[in-house]
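Novice: model this:
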Amino acid sequence: MIRILLSTELGKRRWSQADLARMTGIRASTIGDYYNELTDRINLRHFELICKALDCDLTDILVYHPDEDTPVKSRSGAPLHEQPPKE
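Specialist: You can find the predicted model right below:
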């Protein structure tokens, strides 16, 4: 699973979502979706603007955590590959 740690980074700086929206020009509702991790798609230009505003690296706000309980599926819902049995 990929996590968006925008809430953590804003909290460190004591910034509000509205502050970030004003600084980046990204709609407040979009910032809110990223902040609350309610999106399954991201705009790379948005994250470029967010990184510049927060003076951080992309790896500070996007983190990959392998989650073995969630199999990777294709758009049709079929598994992309079989998971090896757990030992």
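Novice: Only C-alpha atoms from now on, for both contacts and neighbour counts.
Specialist: OK.
Novice: Can you classify the closest residue to residue 26 other than its chain neighbours by secondary structure?
Specialist: Spatial nearest neighbour of residue 26, excluding adjacent residues (CA to CA, 6 or more residues apart in numbering): residue 46 at 7.0 Å. Following DSSP: H, G, I helix; E, B strand; the rest coil, we place residue 46 in the helix state.
Novice: Second input sequence below; structure requested for side-by-side comparison:
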Amino acid sequence: MIKTNLHIELAKARMTRKELSKVTGIRESTISGYANNKYVYIAKDHIDKICRVLNCTPNDLFEYIPDDEE
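Specialist: Predicted coordinates for the structure are as follows:
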């Protein structure tokens, strides 16, 4: 399973989901889905926008957890 650490990166940047939404143009409900790991896929352009604003890399945003550790 791949999970996002978006909530961690937002906390590091001292930014809310709403603020990230305004800066990136990504709907707040979409960002909430990403932060809560309730998504089917994440568009590459969203990853790019989020990383630029939060000054992080995709490696910071995502974590791989083997199925046996869930």
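Novice: neighbours of the residue nearest to residue 26 of the first structure, just the number please.
Specialist: Residues lying near residue 46 of the first structure (other CA atoms under 10 Å) number 16.
Novice: roughly how far apart are it and residue 70 of the first structure?
Specialist: As judged by CA to CA, to the nearest Å, residue 46 of the first structure and residue 70 of the first structure stand 27 Å apart.
Novice: likewise residue 8 of the first structure?
Specialist: In this structure, residue 8 of the first structure and residue 70 of the first structure are 24 Å apart, going by CA to CA.
Novice: Of the two, which one has the most company?
Specialist: A count of neighbours by other CA under 10 Å puts residue 8 above the other of residue 8 of the first structure and residue 70, at 13 against 8.
Novice: And that one, which helix or strand is it part of?
Specialist: Applying DSSP states H and E as the criterion places residue 8 of the first structure in helix 6-13.
Novice: What about the residue mapped onto residue 17 of the first structure from the second structure, how many residues nearby?
Specialist: Matched to the second structure by TM-score structural alignment, residue 17 of the first structure sits across from residue 17. Residue 17 of the second structure: 20 surrounding residues under other CA under 10 Å.
Novice: residues touching residue 17 of the second structure, list them.
Specialist: 10, 28, 31-32 (CA atoms under 8 Å, 6 or more residues apart in numbering).
Novice: Setting aside sequence neighbours, what's the nearest residue to the counterpart of residue 67 of the first structure in the second structure?
Specialist: Residue pairing (TM-score structural alignment): residue 67 of the first structure is matched to residue 67 of the second structure. Nearest residue to residue 67 of the second structure, sequence neighbours excluded (CA to CA, 6+ apart): residue 1, at 6.1 Å.
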